[in-house]
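Asks: Would you be able to build a 3D model of this:
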Amino acid sequence: MYLQQLSFINFKNYAEAEVSLAEGVNAFVGNNGAGKTNLLDAVHYLSLCKSYFNPIDSQQIKQGADFFMINGIFKKNGHKEVVACGVKRNQKKQFKRNKKDYQRLADHIGLLPLVMISPYDISIIIEGSEERRKFIDNVISQTDHNYLDELIAYNKVLVNRNSLLKQIADTGRYDPELLAVFDEQLTASGKRIFEKRRAFMEVFTGIFNRHYQFISEDAEQVELVYESQLLHNDFTALLNKAIERDRVLERTTNGIHKDDLLFNIHGMAMKKFGSQGQQKSFLIALKLAQYTFLTQKNGFKPLLLLDDIFDKLDDNRITKLMQMVSNNDFGQVLITDTSTSRVKGIFDSINVSVKLFKVTEGSIA
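Replies: Have a look, this model is predicted:
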């Protein structure tokens, strides 16, 4: 699968732009703030129906305009897929595939899988557990539509249960029967999500280890561990045991919404003891493992978007990474960087052709 053509109007800092892409490596070079990352974000919209960086669609509209439109022509299994995304101020987002509107955006997720690697990914390491759960959910959702529906159902019940706990605290009226209904719904969805996450991590961890060892040349010992309360406890028993605490705190304190991933280096937390280069290598290995997992599950290669990843990596790791993403295990790659000579030098050294684009303020050549 690859993206043949991309065009957009009034998207972020672009009034209008159109590019035809190579099936292999495409590099977008320009100064910081020129719009390189915005171009990758437009591709992310077409794949996952949203921005990679900002959840508010209206904030992606170019200043002074009333709408934005993104169009993409993909080639997948010999067939053409035409995808369009449009947003008007104060109106619902429109998303079309081959000129037909989607009833649910969730139905598009996984059709055109994509992996993005960006400096913003550092939040997966340094921020709270929600960022790491989002990572797990993003990967599984691109291979399993039922998982996404289950996740939506779980979160809806969680909101209802938390509202009931707050209502009990506000009114003093305890409704054990309604709480039992919510508990039953929460545990049913929660157990199914937990089993899918556990099965995913059993496969994913081995893939991650192989990628990190390749990038680092076995220079460090790292560890990726799935942590869940349900690994050692029954969900229903957890809810029953915590009911008094939940009532005091007015929220549900146990469940798969507390799951986490532990990132370690030499037995210590990557967040505290990993250097910037080690953290970046860890994140890249994590995302490349995502790419490999999606390829194995879907039977075709996703798009790979690499946003400004050369910074803080030594030359050896950069070369190893580019060797990896330029071989037959990977398909179309879109890269951004600030240095034309660096991009040319890297790909000349590994004898890989690259289509080079020059990005200036709001234009691509």
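
Asks: rest of the way, CA atoms for contacts and neighbours
Replies: Noted.

Asks: how many other residues sit next to residue 133?
Replies: Using other Cα atoms under 10 Å, residue 133 has 18 neighbouring residues.

Asks: can you pull the contacts of the residue nearest to it when sequence neighbours are not counted?
Replies: In this structure, residue 133 finds its nearest non-sequential neighbour in residue 260, 6.2 Å apart by Cα to Cα, 6 or more residues apart in numbering. Contacts for residue 260 were tallied using Cα atoms under 8 Å, 6 or more residues apart in numbering; they are 129, 130, 132, 133, 226, 227, 228.

Asks: could you dump those residues to CSV with secondary structure and distance to residue 189?
Replies: Compiled in CSV, the contacts of residue 260 are given as follows (DSSP: H, G, I helix; E, B strand; the rest coil; distance: Cα to Cα, whole Å):
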residue, secondary structure, distance to residue 189
129, helix, 20
130, helix, 18
132, helix, 20
133, helix, 16
226, strand, 19
227, strand, 18
228, coil, 15
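
Asks: compare with the first, here's sequence two:
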Amino acid sequence: MWLKNITLLNFKNYSDANVSFSKTVNAFVGDNGAGKTNLLDAIHYLCLCKGYFNPIDTQQIKTNEDLFMIQGDFERLEKNEKITCGVKRNQKKQFKRNKKEYDKLAHHIGLFPLVMVSPYDTNIIMEGSEERRRFMDNVISQTDSNYLDELILYNKHLLNRNALLKQISVSKSYDPSLLEIFNDQLVASGLKIFAKRQAFMIHFIPLFNKYYQFLTEDNEQVGLQYQSQLTDTNFEQLLVQSVEKDKVLERTTTGIHKDELIFTISDMPLKKFGSQGQQKSFVISLKLSQYAYLQKHKGFKPLLLLDDIFDKLDDNRVSKLMEMVSHHDFGQIFITDTGKERVLAIFEKIATPLTIFEVNKGTLSHA
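Replies: Next comes the predicted model:
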């Protein structure tokens, strides 16, 4: 799979742009704030129906404009595919594949798999468990459309149960049979999600270990573990046991929405005891493992987007990453960097074809 071209209209700082890409490595170079990362975000929209950095669609519209549009032509499984995304203020987002609008955006997820690596990804380590669940859900959703449907259903049931708990707190009385119905709904969806997360981690952890060992030349001992309340206890039983606590707190305190990924280095929490370099290596290893997992389960290579990472890694880690690129482990790659000469030097060293675009205040040109 590869993205042949992209057209932007009023997207972020781009009034109008149209650019064609090579099948191998495409680099966007320019000063900070020129709009390099915005191009990656536009590609992310085409593949996953939303921006990578900001979930609010209308905030991507160029200042003083009423809409934005992104269009891209892909070659996928030897077929040409046209994807169009349009957002107009106060209107529903339009998303089309080959001019046909989707009934549900979830039906698009996974057709055009993508992995994004960004300096902001350290949030996976530094922020709360929601970030780590989002990472896990993103990978599984791109390989299993039923998983995303089940996740949406679970969150709907969770909202209903939490609303009932708030109502109980106000009225000081409740119908146990109604709570039991919500419990049953939550359990039905939750068990399916739990089973799929467990199965995913069995395949994912060995991939992660392989990439981390390669990047760091096996000099560090790190750990990745999936933790869930459902591992040792029946979900239905958990909900019954926690009902009094839930009524006091007015929210559901047990379930797969409390799942966690545990990151360690030398058996200590990575967040507290990992250096910046170790944390970056950990995150990049997660993303490369995501890429390998998607490739294995989709049967073709996803897009790989690398946002400003050469500036954030030491020379050794850059060399190891580029060694993988030169061995053709990846398909089409998009890179942003502030230094044109640095990008040229890196890819000249590994003898990999490179197309460079210079970005300047929302305009694009071939270097």
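
Asks: Superposed, what's their TM-score?
Replies: Scored by TM-score structural alignment, normalised by the length of the first structure, the superposition of the two chains gives a TM-score of 0.99; 365 aligned residues with a Cα RMSD of 0.7 Å.

Asks: quick revisit: out of the contacts of residue 260 of the first structure, which are buried?
Replies: 129, 132, 133, 228 (16 or more other Cα atoms under 10 Å).

Asks: Pick the one among these closest to residue 200 of the first structure.
Replies: Residue 200 of the first structure has its nearest neighbour among those in residue 133, at 12.6 Å by Cα to Cα.

Asks: Was I right to think that closest one contacts residue 256?
Replies: No: if you go by Cα atoms under 8 Å, residue 133 of the first structure and residue 256 don't touch, sitting 9.4 Å apart.

Asks: so which pair among the buried ones among the contacts of residue 260 of the first structure is furthest apart in space?
Replies: Greatest spatial distance among those (Cα to Cα): 132 and 228, at 12.4 Å.

Asks: for the contacts of residue 260 of the first structure, which one is nearest residue 356 of the first structure?
Replies: Minimum distance to residue 356 of the first structure across these is 33.5 Å, recorded for residue 132 (Cα to Cα).

Asks: Pick the one among the contacts of residue 260 of the first structure closest to residue 354 of the first structure.
Replies: Nearest to residue 354 of the first structure among these is residue 132, at 32.8 Å by Cα to Cα.

Asks: Spatially, what comes nearest to that closest one if we skip its sequence neighbours?
Replies: Leaving out its chain neighbours, the residue that sits closest to residue 132 of the first structure by Cα to Cα, 6+ apart is residue 124, at 5.5 Å.

Asks: how about stretch 61-73 of the second structure, aligned to which bit of the first structure?
Replies: Residues 61-73 of the first structure are where stretch 61-73 of the second structure aligns, taking TM-score structural alignment as the criterion.

Asks: okay, now residue 221 of the first structure: neighbour count?
Replies: The number of residues near residue 221 of the first structure, taken as other Cα under 10 Å, comes to 13.

Asks: before we move on, back to that, okay if I get the contacts of residue 260 of the first structure as TSV plus distance to residue 212 of the first structure?
Replies: Shown next, in TSV, are those (distance: Cα to Cα, whole Å):
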residue	distance to residue 212 of the first structure
129	22
130	23
132	18
133	21
226	17
227	20
228	24
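
Asks: just the residues you listed now: which is nearest residue 357 of the first structure?
Replies: Residue 357 of the first structure lies nearest to residue 132 out of those, by Cα to Cα, at 33.2 Å.

Asks: isn't that closest one right up against residue 263?
Replies: No: counting by Cα under 8 Å, residue 132 of the first structure stays clear of residue 263, with 10.1 Å between them.
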